[in-house]
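K.L.:
sequence unknown, structure follows:
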C-alpha cells in the first residue's frame, strides 16, 4: 500500500511516462539519462585518512540519492533516513508533512583511501541532485526535500564551504547553490521498505523516470567511480 507521498511520486511518474508515450517514445526503465551538469573537481579536498568516514547528504527523495551512492566505488554503505529534526518525529508519515525539520537524507559511509570526500561532493552536486532548487527537487516540494550537507568533521565543513564558493564563483549553474551546510547532530535510518528502493523496484514509474537516469549519469560522467553491482543495505535478492 502506498502512503500519501509515495502515491504522489507514483502518480507523477505515471503522468510523465504517459506524456512520453503520447509523443511516440517508449516508456521503460531504460529511459535515456536526463542531462547532468558536468562540474570541475574541488580545488580543495580532504586528506586520505585511515578508517571509514561518514557524511549525510540531503538532495530530494532519498531513493535516488541512495541509489547513486550505492553504485559508487569506495562507498561502504549508503542508508536512507532522516536528518535535521528530532528522533521522535523521524518517521516517514510525519516527515512527509514538512513540519518536523527533517530532510530525507542518505548517510554515506566511505573509505577515503578509495574515494575522496571531494569526489563524493562532486558526484552529489553533478548527478545526484540539483543544488539550486530551494526546498524542492524535481517533482517533490517541501522542506523535507531540501538540499543539505551534514558534516561530521571540521575538515569536511571546510572542504564543502570552499567547493560551494568555487562552483558559485565559476557560475557553473544558472542560479546560485542553495545547499545548506552544517554539523551532523543526528541521523535516523528510514523504514526498511525505503532501503535499496531503486535497486529493488526499477520498474516503479517514479524510479524509472526520475532516479535511474541519475545512476546512468554516474556511469557516464564518473565511469572510474562507478560499480555495476550496488552495495545494498539489506542484502536482499534483486527483483525485476
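P.N.:
Yep, it's here. This one's a predicted model, so the numbers in the text were calculated from it and none came from an experiment.

K.L.:
please count neighbours and contacts with C-alpha atoms only from this point.
P.N.:
Noted.

K.L.:
number of nearby residues for residue 104?
P.N.:
By the criterion of other Cα atoms under 10 Å, residue 104 has 30 neighbours.

K.L.:
tell me the SS of the closest residue to it other than its chain neighbours?
P.N.:
For residue 104, ignoring the flanking residues on the chain, the nearest one in space by Cα to Cα, 6 or more residues apart in numbering is residue 82 at 5.0 Å. Assigned by DSSP: H, G, I helix; E, B strand; the rest coil, the conformation of residue 82 is strand.

K.L.:
helix/strand/coil for the residue nearest in space to the middle of the chain?
P.N.:
Centroid check for the chain by Cα atoms, centre = their mean gives residue 65 as the closest residue, at 2.0 Å. Here residue 65 is recorded as helix under three-state DSSP.

K.L.:
one more to weigh against that first structure:
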C-alpha cells in the first residue's frame, strides 16, 4: 500500500518512516500544476507542489494509523506553509490520501489531535486526494543516510 505525506523538508522526515514494516520510501513532489518538476522548480514556490515522502508499506506489519502517528510526531502541523526556517507552500503540512479509508483515518486523527489541545493552536494540515507523484532527484533519496547523519 502507499501513503504520502508533506511535513516540511522531505530530508527531515524520511528517516523516521524507514522503519517498522515500511518496505520503501521515496521523496518527491506532489500537489502542484507543473509536470516533472525539479527541486529548483519547486523551490521557486510557484509550482504548487509540496515536498513529500511516499511510503510503500505492508499493512499487516504497520498500520496507516501508525504512519499517521509518525507524521504528526515529526513536524508542527500548526504552521501554515512553513516548518522551522523553511518557508513556502512546498513546506506545507499535507496528507495526500490514496483511498477513502485513508481519508477517513487521516481526518479522524486530525480531529482527535485538535480536540486533545496538544498544540494550543489550530491544526492547518490539509487532507487532499493524492495526485501524480514526481520522484525527486537521486541525491535527495535517503539523504541523511548518504550524508552519514543516521
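P.N.:
Arrived safely, thanks for sending. Predicted model, so just to flag it, every value in this text is computed and none were measured.

K.L.:
after superposing, what score do the chains get?
P.N.:
The TM-score (TM-score structural alignment, normalised by the length of the second structure) is 0.95; 150 aligned residues with a Cα RMSD of 1.3 Å.

K.L.:
identify the residue of the second structure aligned to the residue nearest to residue 104 of the first structure.
P.N.:
In the second structure, the residue matched to residue 82 of the first structure (TM-score structural alignment) is residue 29.

K.L.:
skipping adjacent residues, who's closest to residue 109 of the first structure in space?
P.N.:
Here the residue nearest residue 109 of the first structure, using Cα to Cα, 6+ apart, is residue 54, at 4.5 Å.

K.L.:
how about the alignment partner in the second structure of that neighbour, what does it touch?
P.N.:
Counting by TM-score structural alignment, residue 54 of the first structure corresponds to residue 2 in the second structure. Applying Cα atoms under 8 Å, 6 or more residues apart in numbering to residue 2 of the second structure gives the contacts 54, 55, 56, 57, 98.

K.L.:
mind running it again at 10 Å?
P.N.:
The contact partners of residue 2 of the second structure, taken as Cα atoms under 10 Å, 6 or more residues apart in numbering, are 22, 24-25, 54-59, 64, 97-99, 102.

K.L.:
how about the strands in the second structure?
P.N.:
For the second structure, the strands defined by DSSP state E cover 2-7, 22-30, 50-57, 82-83, 86-87, 93-97, 126-129, 134-135.

K.L.:
so which bit of the first structure is the fourth one matched to?
P.N.:
Residue correspondence for strand 82-83 of the second structure in the first structure, counting by TM-score structural alignment: residues 136-137.

K.L.:
can you spell out the matching residue range in the second structure for the longest helix anywhere in the first structure?
P.N.:
In the first structure, assigned by DSSP state H, the helix with the most residues is helix 4-22. Counting by TM-score structural alignment, helix 4-22 of the first structure pairs with no residue of the second structure.

K.L.:
hang on, the earlier thing: wait, the match of residue 82 of the first structure sits on residue 51?
P.N.:
Yes - counting by Cα atoms under 10 Å, residue 29 of the second structure touches residue 51, with 4.9 Å between them.

K.L.:
which neighbours do these two share?
P.N.:
Joint contacts of residue 29 of the second structure and residue 51 (Cα under 10 Å, 6+ apart) are 6, 10, 39, 42, 90, 134, 135, 136.

K.L.:
map residue 54 of the second structure onto the first structure.
P.N.:
Counting by TM-score structural alignment, residue 54 of the second structure lines up with residue 107 in the first structure.

K.L.:
for residue 85 of the second structure, grab the count of nearby residues.
P.N.:
By other Cα under 10 Å, 7 other residues sit near residue 85 of the second structure.

K.L.:
tell me the contacts of it?
P.N.:
residue 8.

K.L.:
quick check: it vs residue 7 of the second structure, distance?
P.N.:
Note on residue 85 of the second structure: its distance to residue 7 of the second structure, by Cα to Cα, to the nearest Å, is 13 Å.

K.L.:
and if you look at residue 109 of the second structure?
P.N.:
On the measure of Cα to Cα, residue 109 of the second structure and residue 7 of the second structure end up 15 Å apart.
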